[in-house]
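Asks: This is a predicted model, with the sequence first.
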Amino acid sequence: MDQFEHHEETNENWHMAHAEAEQVLDDVAFYRTLIANVIFLGKEGAEDWVLVDCGIGHYSKRIMEAAEKRYGGQPPQAIILTHGHFDHVGSAKKLADHWRVPIYIHPMEMDYVTGKRDYPVGDATVGGGLFAIMSPFFPTDPVDLSKYIHPIPNDGNLPFLKEWRVIHTPGHTPGHISLFRDKDRTLITGDAFITVKQESSLAVFIQHQHVHGPPAYFTHNWNEAEKSVQKLAKLNPAVAVTGHGLPMEDELLANQLNDLAANFKELAVPKHKNKEH
């Protein structure tokens, strides 16, 4: 083994050793895949857990390791996708191949995860940060999860998640969904709103908490995105676990989410897009 290969193996072993979900509630935890979160729903050691989103590519082994530490060898009952962007489905196929479990997504996202339709290319003119500039080069090609993918039922009830309900939150993508549990007002937002300025690479790696609109470079319907944020704000969530950034809760979450909902055009929509909004 040469020095480079040894370094790569040592680096991978370090990451595997540190692949561990961070607990938010006793049955909600998240693991960050470089720039995007995957979410574990189910108490530690549970046999009936579900994975929400699959992060970027090449993270399947680390996600499996985090799952192993939390649930032993028990595979999830299913994978739920909030939408089909590359940073949420990147490891989906390898995870489904390994666990042999179904994947669910909103019917309006099906074409994007069955190889039939591309997402629009990222918009480099928004946000002003490195990730926004790089966004035209982010993958937009459709993945093909046909072997495992199923549409979420029209009644909005999620298989294997009786306490959670689907909230259709379009704007970032046509079939984007969020998940909400009424009993404790826990919200999983996907990218409907996030808690980091995703356009900026510095903000992403520092992970300073603040409620922001959806990642601007991949959001193509700002009218729908605004309505979705307002819909989620009306739920008055006590805890929000987002697709990017750290979880937020209580008064800080309420104040900033309500502010975003009331002032969405000023706070979230890129200035040159306001003319179209």
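Replies: Great, that's in hand. Numbers count the residues shown, from 1 in each chain.
Asks: C-alpha only now, for contacts and for neighbours.
Replies: Fine.
Asks: In the protein, mark out all the helices, start to finish.
Replies: All helices of the chain, identified by DSSP state H, fall at 3-17, 60-71, 86-89, 92-99, 130-134, 201-206, 222-234, 250-262, 264-267, 271-274.
Asks: and residue 206, how many residues sit next to it?
Replies: Burial of residue 206 is recorded as 10 neighbouring residues (other Cα atoms under 10 Å).
Asks: ditto for residue 16
Replies: 17.
Asks: Quick check, it in contact with residue 62.
Replies: Yes - with contact defined as Cα atoms under 8 Å, residue 16 reaches residue 62; the gap is 5.6 Å.
Asks: Against residue 131, how distant is residue 202?
Replies: 9 Å (Cα to Cα, to the nearest Å).
Asks: okay, the two: which has more neighbours?
Replies: residue 131 (23 against 14).
Asks: Next up, the contacts around the spatially closest residue to residue 209 that is not a sequence neighbour.
Replies: Nearest non-adjacent residue to residue 209, counting by Cα to Cα, 6 or more residues apart in numbering: residue 195, 5.4 Å away. Residue 195 sits next to 208-212, 242, 244-248 when contact means Cα atoms under 8 Å, 6 or more residues apart in numbering.
Asks: what do you get if the cut-off is 7 Å, keeping everything else the same?
Replies: Contacts for residue 195 (Cα atoms under 7 Å, 6 or more residues apart in numbering) come out as 209-212, 242, 244-246.
Asks: what does residue 37 give?
Replies: 30-31, 55, 243-244.
Asks: I'd like the distance between it and residue 68.
Replies: 17 Å.
Asks: circling back to that earlier point, could the helices of the chain be laid out in CSV, adding distance to residue 78?
Replies: Listed next are those as CSV, based on distance: least, Cα to Cα, whole Å:
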stretch, distance to residue 78
helix 3-17, 23
helix 60-71, 13
helix 86-89, 14
helix 92-99, 9
helix 130-134, 31
helix 201-206, 29
helix 222-234, 24
helix 250-262, 29
helix 264-267, 34
helix 271-274, 38
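Asks: Can you tell me which of those helices is most buried?
Replies: Between these, helix 86-89 has the highest mean count of neighbours, a mean of 23, where neighbours are mean count of other Cα atoms under 10 Å.
Asks: which residues are contacting that one?
Replies: 36, 53-56, 139-140.
Asks: Below is an additional structure, to be compared with the one above:
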Amino acid sequence: MKWKHVSDHAGKLEAWVVLKMSAWAVRGDDGIYIVDTGLSFMSPRLLKEAEKLGPVKGILLTHGHLDHVGGLKKLLKKRRLAVYAHEKEIPYAEGSLPYPGRKKPEKIVPAGTLTPLPEEDGELLPIAGLQPVFTPGHTPGHVCYYEPESRVMITGDLFTSKKGQLNRPIPMFTADMDQAIKSADLLREYDIDILSICHGEDVAEGNEALAQYRENMDR
């Protein structure tokens, strides 16, 4: 495992299990927020690195796939923290509904663990200055998180990357690829220096990279 500096306000833990897995710690207005938890074996190191940055105040999930919530159980045994996800993601992650393309529901997260991200008039509200962005497609309730001070967008599984360019999310795990590609356009409303990728290297000059991605997808 490797802890990587993303910006003055964010870092991420990377581990290799067939492909790169990542989880983040980000500075909010009132402390540190863990974004995704990676797989179970990643959680002790993730918590340790997050607490080096400051007091951990909560956990934000991009979505509920196992490689993003596998460390949640261990983390919650160590710290009592609120865990936020988009309301549309919760029934899939907690096993009320099967993820699109899967035959049976899976209780990846115990029922009652997740708190819906706050909304007002259908718009997601910031949490401690961190802005959630609803980007469905990879899963029904996929969310990215924007840290405005260092202009970092944590993208979960909205993209993969290769050689400094954005690529599509992994097809076999993506519920609706067309929707996922369209959701990427929503990020262009933000001033982004770094797109931080779970399964790949981070991509600099974020807005230019998003424009190139859309051009590539339209070919």
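Replies: Nice, I can see it. All values reported here derive from a predicted model rather than from experimental measurement.
Asks: Any idea what the TM-score is?
Replies: In this superposition the chains share a TM-score of 0.84, using TM-score structural alignment, normalised by the length of structure 2; 213 aligned residues with a Cα RMSD of 2.7 Å.
Asks: Let me know the closest of the contacts of residue 37 of structure 1 to residue 168 of structure 1.
Replies: Nearest to residue 168 of structure 1, judged by Cα to Cα, of the contacts of residue 37 of structure 1 is residue 243 at 15.4 Å.
Asks: Next up, the contacts around that closest one.
Replies: By Cα under 7 Å, 6+ apart, the neighbours of residue 243 of structure 1 are 36-37, 189-191, 194.
Asks: List the buried residues of the longest strand along structure 2.
Replies: In structure 2, taking DSSP state E as the definition, the longest strand is strand 19-28. If you call a residue buried by 16 or more other Cα atoms under 10 Å, then strand 19-28 of structure 2 has these buried ones: 21-28.
Asks: Kindly indicate which of those lies nearest residue 123 of structure 2.
Replies: residue 28 (19.4 Å).
Asks: which non-adjacent residue is nearest that closest one?
Replies: Closest to residue 28 of structure 2 by Cα to Cα, 6+ apart is residue 128, at 5.1 Å.
Asks: Same check on residue 163 of structure 2?
Replies: residue 201 (8.0 Å).
Asks: Aligned counterpart of residue 141 of structure 2 in structure 1, please.
Replies: Residue pairing (TM-score structural alignment): residue 141 of structure 2 is matched to residue 175 of structure 1.
Asks: Check residue 119 of structure 2 too.
Replies: Using TM-score structural alignment, residue 119 of structure 2 sits opposite residue 154 in structure 1.
Asks: got a list of what the residue mapped onto residue 104 of structure 1 from structure 2 touches?
Replies: The equivalent of residue 104 of structure 1 in structure 2 is residue 84 (alignment by TM-score structural alignment). By Cα under 7 Å, 6+ apart, the contact list for residue 84 of structure 2 reads 59-61, 114-117.
Asks: among those, which two are most distant?
Replies: 59 and 116 (11.8 Å).
Asks: which of the two has more neighbours?
Replies: residue 59 (22 against 14).
Asks: Residue 80 is in contact with the more buried one, correct?
Replies: No - the criterion here is Cα atoms under 7 Å, and residue 59 of structure 2 misses it with residue 80 at 10.2 Å.
Asks: Let me know which of the helices of structure 1 is the nearest to residue 184 of structure 1.
Replies: Nearest to residue 184 of structure 1, of those and by Cα to Cα, is helix 250-262 at 11.5 Å.
Asks: which residues touch that closest one?
Replies: Outside helix 250-262 of structure 1, the residues touching it (Cα under 7 Å, 6+ apart) are 211, 229-230, 233, 236, 238-239, 267.
Asks: Return the distance of residue 39 of structure 1 relative to residue 54 of structure 1.
Replies: 8 Å.
Asks: Map residue 89 of structure 1 onto structure 2.
Replies: Using TM-score structural alignment, residue 89 of structure 1 pairs with residue 69 in structure 2.
Asks: got it, and residue 36 of structure 1?
Replies: So, by TM-score structural alignment, residue 36 of structure 1 is matched to residue 21.
Asks: Who are the contact partners of that match?
Replies: Shown in contact with residue 21 of structure 2 (Cα under 7 Å, 6+ apart): 14-15, 38, 198-199.
Asks: Residue 183 of structure 2 too?
Replies: Counted by Cα under 7 Å, 6+ apart, residue 183 of structure 2 has contacts 135-136.
Asks: Aligned counterpart of it in structure 1, please.
Replies: Per TM-score structural alignment, residue 183 of structure 2 is aligned with residue 228.
Asks: next one: residue 157 of structure 2
Replies: Residue 157 of structure 2 maps onto residue 191 in structure 1, by TM-score structural alignment.
Asks: I figured its match hits residue 214, correct?
Replies: Yes - look at residue 191 of structure 1 against residue 214 with Cα under 7 Å: they come within range, at 5.2 Å.
Asks: Common neighbours of those two, please.
Replies: What both residue 191 of structure 1 and residue 214 touch, as defined by Cα under 7 Å, 6+ apart, is the set residue 172.
Asks: And the residue nearest the centre of structure 1?
Replies: In structure 1, the residue lying closest to the centroid (Cα atoms, centre = their mean) is residue 243, at 3.2 Å.
Asks: tally of neighbours for the closest residue to it other than its chain neighbours?
Replies: Leaving aside its chain neighbours, residue 243 of structure 1 sits nearest to residue 190 (4.4 Å; criterion: Cα to Cα, 6+ apart). Using other Cα under 10 Å, residue 190 of structure 1 has 29 neighbouring residues.
Asks: what about the strands in the stretch 101-250 of structure 1?
Replies: 103-105, 149-151, 157-158, 161-168, 177-181, 186-190, 239-242, 248-249 (DSSP state E, counting those that start in this stretch).
Asks: and these as TSV, adding distance to residue 4 of structure 1?
Replies: As requested, the strands of the stretch 101-250 of structure 1 are arranged in TSV below (distance: least, Cα to Cα, whole Å):
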stretch	distance to residue 4 of structure 1
strand 103-105	37
strand 149-151	38
strand 157-158	46
strand 161-168	45
strand 177-181	42
strand 186-190	37
strand 239-242	36
strand 248-249	40
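Asks: Figure out which of the ones you listed is closest to residue 224 of structure 1.
Replies: Across the strands of the stretch 101-250 of structure 1, closest to residue 224 of structure 1 is strand 161-168 (Cα to Cα), at 10.6 Å.
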